[in-house]
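**Q** Need the 3D shape of this:
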Amino acid sequence: MTKMERYFEEDRLVLILKQVQNKNCITLTEIAEKLDVSTRTVRNDIKILNDALSDTAFIEGEQGNYKLYIVDLEGFEKKKEEIFKYNSYLDSPKKRMAYIFKKLLKSNGPYITDELAYEMNVGRSTINGDIKKLNEILGSYGLFIEGKSNSGISLSGLELNKRFFIMENLFNLIYFDENTDERIEKIVEDISKKYRFESMTQVAFKKAVVIMTDRVSDGNIIEKLPNKYYDIEKNNMFKVADETAEDIEKVFKIEVPIEERIFISIPIAGMRTPTNIEAVYQVGITEDIEKTIDKIIEQIEYELNLYLDKQNLNEEFFYHISFMVNRLKFGYLLKNPISLEIKEKYPLAYKMACIAGRIIEKEYDVEVPEDELGYITAYFGAYMLEYKTTEKYYRIALVCSTGRGTARLISTQLKRVLDKDAVLDLFADNQVTADILNKYDIIFTTLKLKYNIKTPIITVRDIFDEKEILLEIEKAKQLQKLSIPVAKTGGVSIIAALIDEYKFFLLDDEKSYMENTIDMIDSLCDDGFVDEGFGERIIKREEKSTMVFDKSIAFPHALNFSDDKIVVAIGVSEKGIKNDDGSCIKLIFLLALPENENQDDTVLVRIYDEIISIAQDENIVNEISMTKDVKTLVKNFIKLGIGSNL
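**A** Model prediction:
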């Protein structure tokens, strides 16, 4: 979304309050970037908010992180409602621009700007400034304000585009002082109940019906649509538009032609997938959507070596893709207020969503915006989490040299972070043997154990950081699958645990990305980590689709026939090596993946998550790129907390 388009979003105070309420903590910089203002402005707005919230709540920052503290929940909700209401009616550029747009929309001829200025009680320069800003925004919809101040201005562009602009930006501002006709309310409500529309779909549908009825009543009909829109008639849900149009015709004594019926059906054809999926079973999944999803699964497997079981993909995903394609084909935008948060929290799922987006763009000749990628990310994120929960139940041993009371304290803390089905057994140090401990999946201990055992061991203190222990548990589970001792490296990074002196490389700045990659492969091949054909497979993959990710990072990967475990190597360049596409690569993560269709992908998922999280932070990339040896690399991974935010 561009800076100009934010003129029609909620006011800053409302947005800031929503940000601090939705996130546990947030920095001034994050808020400022979201609102396109300075951190100084955000500080001033927070002061205003704190005054408005009075004694019910307050926003306070500590070490750069700001949090909302609620003192009186009931009082806070009332104050919040007052702030939202006040700001929605506050005089502002967006309110003036909405007024200008409405006047030009309703006018049968050119409108003199002096008349607008008089009606709005503002100066001519203010009006001209608002018109200039409005024109910048209208341009992306194929609309524009033309004419001169003294002879009059008018709104030009297609009727359909005018309606989309209203629906996506100005509906509440244009119709806020006009109560929706009760007859329209009744028609939409009855139809929504009949077809079990959820509230969001009902609201969007009502907007379309209100706009259509208003514009047709004024004689502004859609005379002709691009051919693709007539495909909506084939949709099973088009009968909803037909029924609604017939009711509108009877009540308002107007004729609703086919183009207008298509217009009001767009929010239905492109609705959000309802929670009650049975409500849309009658729509069905078309063959082309099935084929598109097959291609998405194939491409994700090809690019990431991750296999998605189509049978396990939630059926909501199929309907989501179907409705999303309709939205994109018919120009109906769906905003996603948490797309950035989802992208940051589920980096691998976002990468998968980007692959899906490319397939959809190619198949349907549409552009998939970030808002839609955010929704796809949510589905893949849910799939990955559900996939993780299917792991086996773990048997945990806790070995303590301390007294019974302290042992119970540690046990209680551990139970809070372990899976609910995990079995935790408590032992004194003189009760255990190597044979006993090897029967467990993970061992927690307060002392150094003298036994030589294969089970992952995690040392704990009497009182520990639960988040840190949770990450250690996750790391132990993943390393156990790779037969790597959990104590091999500190921190919680899987990559750091897999790297040793044979898999760390200083890149040659004078060579290209592929030349450096081949040098790394040759060395790994000489040491027996990859087979002789591995390099050729990397070259073929790179020729088909580049494995350079996010300009400064590349992660070439291919199947490896010389090992049944994942092999990870890293190459670093402080200066950066030039690539043919103009990117400057500082880190190469080389992955050799075992040929095993039944392989547990959770380790690979964790590795991808770490790589993508590194790529998202330029400072971390630069810090790692300056590393000169493997020991320093591991220290940097620990210091930078790689893997600790996943």
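
**Q** CA only for contacts and neighbour counts going forward, please
**A** Noted.

**Q** what sits against Met514?
**A** The neighbourhood of Met514, defined by CA atoms under 8 Å, 6 or more residues apart in numbering, consists of Ile539.

**Q** in the host helix or strand of it, what counts as buried?
**A** Here Met514 is covered by helix 513-526, with elements defined by DSSP states H and E. Applying a neighbour-count criterion of 16 or more other CA atoms under 10 Å, one finds 513-514, 516-522, 524-525 buried in helix 513-526.

**Q** Need those in a markdown table (columns: distance to Ile153).
**A** Output for the buried residues of helix 513-526, formatted as a markdown table (distance: CA to CA, whole Å):
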| residue | distance to Ile153 |
| --- | --- |
| Tyr513 | 56 |
| Met514 | 58 |
| Asn516 | 62 |
| Thr517 | 61 |
| Ile518 | 64 |
| Asp519 | 66 |
| Met520 | 66 |
| Ile521 | 67 |
| Asp522 | 70 |
| Leu524 | 71 |
| Cys525 | 72 |
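
**Q** Next, the second sequence, to be compared with the first:
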Amino acid sequence: MRELQLGFISNKTTVRLLKILNYIEHKNRFTIGELAENVVVSERTIASDIKYLKDHFEDSAEFVSGSKGVIFREIHLSEYKERKKQLFSNECLFEIIQQIFYGKLDRIEELAHRYNYSETSFRRLLVQSTPVLKSYGLLWQTNPLTIGGREGNLRKFFKDFFYEGVETPFTIIPDNKLHDFFIQKFMNEMGRYSVGSGTTPEAFYYTLYIAINRVSLDKTVSIPKELQKKVFNEHDFLVFSSITEVVEELYKVKLPKEELAWIYLVTICKRTIDREDLEKTFFDHFNLWPEIPGITKRFLQKRGIPSACLLYTSRCV
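**A** Predicted structure coming up:
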């Protein structure tokens, strides 16, 4: 989710350096020419940026030039990650988003002064990142500065920004007490749920931590009544509801039933890719749209899927 974070970076050089790192971390071997083409700058600029990155990462990474290009390798991963985080150290919007998550809000003029911007320049910086927020159905709101929109959309944004993105000095890291006490006790039971889930413990951990903090700020979600009714009648949900005791013990926060339903749905809607039995159960329990079988058949037919597969799909849906 690095593209999401790039939209909130004010320094164009930092954006370029991160695009370079995104590319070479995946390719490992590259030429100056192909990197310049990918980042859309001159080869001279790329050569200068590579020199800067060599100096910045020092012994934590190496750039070895050869006849077939440059080989990039991370040597000391923890040191490399720390030095990479330093590239974000002066990015004020990252810190502001962190403060918004915790409910610490300030007025535009106060923030502009704190980060050495004129108020006009600071507002221009906010406009730059507006398209990213719009893609989540969100927008900047003033004064004080916050992010407005549906709570569920905002939580999705927070999770993508902090969990899916590159770690920065301002990344929200859920505390260890939740991990140590809760995850080990509860996540072992997830595999026994009839509807199952493809979510990882770490992703579930983030979803829960975000919900706990938002509820503590009196920011709650809502889900459609029809969907609520389905969730409340699920046997798995009754078992899942036991997490309220752990949360209340650790954080002194009582999660409302609708909040639990939202966490449950976010968790189970991340589906498996290798468990046909679980996918059939999920469809049987949560299909609210009778159009799905027809849409599925048309989708497969359009892509030339063999008729035997269409028959198999019909039996599944």
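
**Q** Got a TM-score for the two of them?
**A** The TM-score (TM-score structural alignment, normalised by the length of structure 2) is 0.69; 297 aligned residues with a CA RMSD of 4.5 Å.

**Q** just the buried residues of helix 513-526 of structure 1 now: which is nearest Ser38 of structure 1?
**A** Ser38 of structure 1 has its nearest neighbour among the buried residues of helix 513-526 of structure 1 in Tyr513, at 38.6 Å by CA to CA.

**Q** circling back: check the offset of the helix holding Met514 of structure 1 from the chain's centre.
**A** Distance, stretch centre to chain centre, for helix 513-526 of structure 1: 35 Å (CA atoms, centre = their mean, to the nearest Å).

**Q** What range does that helix cover in structure 2?
**A** Alignment of helix 513-526 of structure 1 against structure 2: no match, by TM-score structural alignment.

**Q** Run through the residues that contact the counterpart of Thr113 of structure 1 in structure 2.
**A** Applying TM-score structural alignment, one finds that Thr113 of structure 1 aligns to Ile108 in structure 2. When contacts are counted by CA under 8 Å, 6+ apart, Ile108 of structure 2 is found next to 119, 122, 142-145.

**Q** Please report how far Ile108 of structure 2 lies from Ile305 of structure 2.
**A** For Ile108 of structure 2, the distance to Ile305 of structure 2 equals 55 Å [CA to CA, to the nearest Å].

**Q** and if you look at Thr200 of structure 2?
**A** Counting by CA to CA, the gap between Thr200 of structure 2 and Ile305 of structure 2 amounts to 31 Å.

**Q** for Tyr209 of structure 2, same thing?
**A** Here the distance between Tyr209 of structure 2 and Ile305 of structure 2 works out to 42 Å (CA to CA).

**Q** One more: Glu189 of structure 2?
**A** Counting by CA to CA, the gap from Glu189 of structure 2 to Ile305 of structure 2 is 37 Å.

**Q** Over to Pro144 of structure 2?
**A** When CA to CA is the yardstick, Pro144 of structure 2 and Ile305 of structure 2 sit 54 Å from each other.

**Q** same thing with Phe299 of structure 2?
**A** With distances taken as CA to CA, Phe299 of structure 2 is found 9 Å from Ile305 of structure 2.

**Q** now swap in Val231 of structure 2 and tell me
**A** Separation of Val231 of structure 2 from Ile305 of structure 2 (CA to CA) stands at 34 Å.

**Q** Those two: who's more crowded?
**A** When Val231 of structure 2 and Ile305 are compared for neighbours, Val231 comes out ahead with 21 against 12, by other CA atoms under 10 Å.

**Q** and that one, that's in a helix?
**A** Yes: remark: Val231 of structure 2 belongs to a helix, assigned using DSSP: H, G, I helix; E, B strand; the rest coil.
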